[in-house]
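Q: sequence and predicted model, in that order:
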Amino acid sequence: MAESKVPAADQALRILSHLAAQRGPVPAASIATALALPRSTTYQLLGVLQERGFVVHLPEERRYGLGVAAFELSSGFSRQQPLARLGRPLVAALVDRLGESGHLAVLHGRDVLYLVEERAPRRPSLVTDVGVRLPAQLTASGRAMLAGLPATQLRALYPDRHEYARLKRLLAAVREAGLAHEDGEVTPGLASVGASVIDHLGWPAAAIAITYTSDAAIDREAVAAGVQDAAGELSRRIGGAKR
C-alpha cells in the first residue's frame, strides 16, 4: 500500500475499521499492536475520535468501542443506498446484454434482501423484487455471499449440525468455482447464477445474479462470465478487493 499523504487521517480510519471488525470493545494496547502504531499515537487518535463521538471509552473496562457517530455513518450509508445506486446501471446493462432478468441483493442474517430488480422483456415473472427477503441458502445470490463468510460466522447462522454440514459442502464448491448456482430451489423451472461483490475488507458486501428458465437455450458460460464481470466491476466501484 502506498504511503498516505495524510497519515493521521489514515491511522484514524484504520482504528475505526479495526474497531468495526471486533466482536466488542478492546483495549488501546491491543489496537496499537494490531495496527503497528505507537501507543502514544493510538491514545491521541482515540482521544480525538472520542471527542467527535466516533469512539466511546469504557473506563471501568479500560476498553474502546465504536460511538454513536459511527452508527450515524452507518445510518447515512443505508439512507443513501450507494450499493443500489452504483449497482443498478450494472445490473440493467447486464440484463440488456443477456436478455434475462437480474438482481442485486445483500445478506441480512440468514436471508437475502433484494435492493435492485431488473426485469427482462418477455421473461417469466419472479418471486424476487425490491424489498423481498428469501432464505439465503436457497438462492444463488445468498450462496455466493455465504461462501465468503468465515466458518465461525457461518456456524453461528446455521447452528444445526446437519444443515451446517450440507451447506458447508455446497459452499466449498461455490468458492472453488467463484460462482453460485441454484436450479428450481426458489421457483420450479427457473435457475440462477450469482457472484459476490467484495468490499475493501474482503467481505461479501452484496451479490449480483441472473435468473433464466432451466431449459433455456442460452450460453450459460457467457451468462456466468457476465455475472462475474458485473460483480467485479461493482466491487471496484465500492473500493473493494479484486475478485
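A: Yep, it's here.
Q: can we go C-alpha only for contacts and neighbour counts from here?
A: Fine.
Q: can you give me the strands in this structure?
A: 55-58, 63-66, 101-108, 111-118, 133-135, 180-183, 190-198, 204-213 (DSSP state E).
Q: which among these is found nearest to Pro89?
A: The closest approach between Pro89 and any of these, judged by Cα to Cα, belongs to strand 111-118 at 9.7 Å.
Q: by contact count, what packs against the closest one?
A: helix 82-98, strand 101-108, strand 133-135, helix 140-146 (3 or more Cα pairs under 8 Å, 6 or more residues apart in numbering; DSSP states H and E).
Q: got the angle between the second one and helix 82-98?
A: For strand 101-108 against helix 82-98, the angle by axes from the mean of the first three to the mean of the last three Cα atoms, to 10 degrees is 150 degrees.
Q: which positions in strand 101-108 come out as buried?
A: 101-107 (16 or more other Cα atoms under 10 Å).
Q: comparison target below:
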Amino acid sequence: MLVLLPPSEGKAPSGRGTALKLESLSLPGLTEARRAVLDELAELCAGDEEKAREVLGLSEGLRGEIAKNTQLRSAGARPAGEIYTGVLYDALDLASLDTAAKRRASRSLLVFSGLWGAVRVTDRIPSYRCSMGVRLPGLGALGAHWRTPMAAALPEAAGDGLVLDLRSSAYTGAWKPKGEVAGRTATVRVLHAPTRKVVSHFNKATKGRIVRSLLAAGAAPAGPAELVETLRDLGYEVEVQAPARAGTAWALDVLVNEVH
C-alpha cells in the first residue's frame, strides 16, 4: 500500500543535526528536479525579499518564513515526519505509533511537496516554505515542473498494490495515476453525514486518523474494494463510488457526524 499525503503549510523548526543530503532522499529519480527547485528557491530568497514574498504568496506577517529558504543547504535536517505539522499530522501522530507501525509508515507514506516533489516520512529535510502552487521566475509553475519526473518515479514507488490518495487538490496535478495504477487507486472525501457536505478542518483530521488506524492495525488491503471492507471493520462509515470504467480511480466518501 502506498499512501499519498499533502504536506502542511506550517512546519517544525529545522534540527541541529546533519545538513540536507539531497542524494540520500528517497525516489532518486527526482534528484535533479529537486536540485533545480532548491537552487532557484534559495537564490530567490537570498535576493529581493519583497519579490520572494510575492512569488511565495506570503502575507506580510509571514515575511520571516523567507529566511528559512536561504539556509536550506546548511540548516539541520530532521525526518519529514517530524517536520510536517498541522491538523492531519497531529491526528496521524507518528511519534506515538509502536515500532511495527512506524516501520509500516516508513514504507507506505509519501508526502508531496513543492520543493522535494515527494518524500518518505523518514527522509531527512530542513524546514522550508514553498507550496506546489508557487510559480518560480525561472522554472515556472512547480506543478508542471514535477509532472515529467513524477510520471517516471511514482509508478515504480506504487508497485503493484493499493494507492490511497489523500492529497489536497493543489498537489494532485503533479502526478495523476493512470491506466492500471489508477484502477487500484482510491481517493477519499470526508462528508458531514447529516448534510452530505464536504468538511474542511475535520477533513484533514479524519484523513490523519484513517492513516493511523490502517498503520496501527497492520492492515494491507490489496485494492480499493478490500480497503472499503478494512475501513468498515475499523469503524468508519464508507460510501463507495466505484469507477465507471477500467483505469479510473475509486472514490470513497467517509461520513462523520461531528464537525470541529
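A: Cool, the structure landed. Small disclaimer: the values here were computed from a predicted structure and weren't measured.
Q: any idea what the TM-score is?
A: The TM-score (TM-score structural alignment, normalised by the length of structure 1) is 0.28; 126 aligned residues with a Cα RMSD of 6.3 Å.
Q: now the strands of structure 1 as JSON lines including distance to Ala224 of structure 1?
A: Converted to JSON lines, the strands of structure 1 look like this (distance: least, Cα to Cα, whole Å):
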{"stretch": "strand 55-58", "distance to Ala224 of structure 1": "43"}
{"stretch": "strand 63-66", "distance to Ala224 of structure 1": "39"}
{"stretch": "strand 101-108", "distance to Ala224 of structure 1": "12"}
{"stretch": "strand 111-118", "distance to Ala224 of structure 1": "17"}
{"stretch": "strand 133-135", "distance to Ala224 of structure 1": "22"}
{"stretch": "strand 180-183", "distance to Ala224 of structure 1": "9"}
{"stretch": "strand 190-198", "distance to Ala224 of structure 1": "7"}
{"stretch": "strand 204-213", "distance to Ala224 of structure 1": "8"}
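Q: to Ile31 of structure 1, which of these lies closest?
A: strand 63-66 (9.1 Å).
Q: for Val193 of structure 1, give me its contacts.
A: 140-141, 179-182, 209-211, 223-224, 227 (Cα atoms under 8 Å, 6 or more residues apart in numbering).
Q: how long is stretch 36-54 of structure 2 from one end to the other?
A: Stretch 36-54 of structure 2 has an end-to-end distance of 20 Å (Cα to Cα, to the nearest Å).
Q: please apply the same query to stretch 240-254 of structure 2.
A: 9 Å.
Q: returning to what we had before: most packed of the strands of structure 1?
A: Among the strands of structure 1, strand 190-198 has the highest mean neighbour count (mean count of other Cα atoms under 10 Å), at a mean of 28.
Q: that older thread, of the helices and strands packed on strand 111-118 of structure 1, which is nearest Thr41 of structure 1?
A: helix 82-98 (32.8 Å).
Q: who touches that closest one?
A: 101-104, 115-116, 118-120, 208, 210, 223, 226-227, 230, 234, 237-238.
Q: measure the closest residue to Trp250 of structure 2 other than its chain neighbours to Ala141 of structure 2 for me?
A: Residue nearest to Trp250 of structure 2 in three dimensions, not counting chain neighbours: Ala186, with 4.6 Å by Cα to Cα, 6 or more residues apart in numbering. Distance, Ala186 of structure 2 to Ala141 of structure 2, by Cα to Cα: 27 Å.
Q: more neighbours, those two?
A: Set Ala186 of structure 2 next to Ala141 and count neighbours by other Cα atoms under 10 Å: Ala186 wins out with 26 against 15.
Q: hang on, the more buried one packs against Val163?
A: Yes - using Cα atoms under 8 Å, Ala186 of structure 2 makes contact with Val163 at a distance of 6.3 Å.
Q: remind me what the helix or strand where Glu82 of structure 2 lies packs against, helices and strands.
A: Per DSSP states H and E, Glu82 of structure 2 falls inside helix 80-83. Helices and strands touching helix 80-83 of structure 2, by 3+ Cα pairs under 8 Å, 6+ apart, are strand 117-120, strand 124-125.
Q: and those strands as a markdown table, adding mean neighbour count and distance to Leu214 of structure 2?
A: Shown next, in a markdown table, are the helices and strands packed on helix 80-83 of structure 2 (neighbours: other Cα atoms under 10 Å; distance: least, Cα to Cα, whole Å):
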| stretch | mean neighbour count | distance to Leu214 of structure 2 |
| --- | --- | --- |
| strand 117-120 | 25 | 17 |
| strand 124-125 | 28 | 24 |
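Q: Ser169 of structure 2 is nearest to which of those?
A: Of all the helices and strands packed on helix 80-83 of structure 2, it is strand 117-120 that lies closest to Ser169 of structure 2, at 14.9 Å by Cα to Cα.
Q: and the closest one, what does it pack onto?
A: Against strand 117-120 of structure 2 (3+ Cα pairs under 8 Å, 6+ apart) you get helix 80-83, strand 109-113.
Q: for the last one, packing partners?
A: This means strand 109-113 of structure 2. strand 2-5, strand 117-120.
Q: nearest to Ile66 of structure 2, out of those?
A: Comparing these against Ile66 of structure 2 with Cα to Cα, the closest turns out to be strand 117-120 (19.5 Å).
Q: picking that back up, among the helices and strands packed on helix 80-83 of structure 2, which comes closest to Arg16 of structure 2?
A: strand 124-125 (11.6 Å).
Q: lovely, talk soon.
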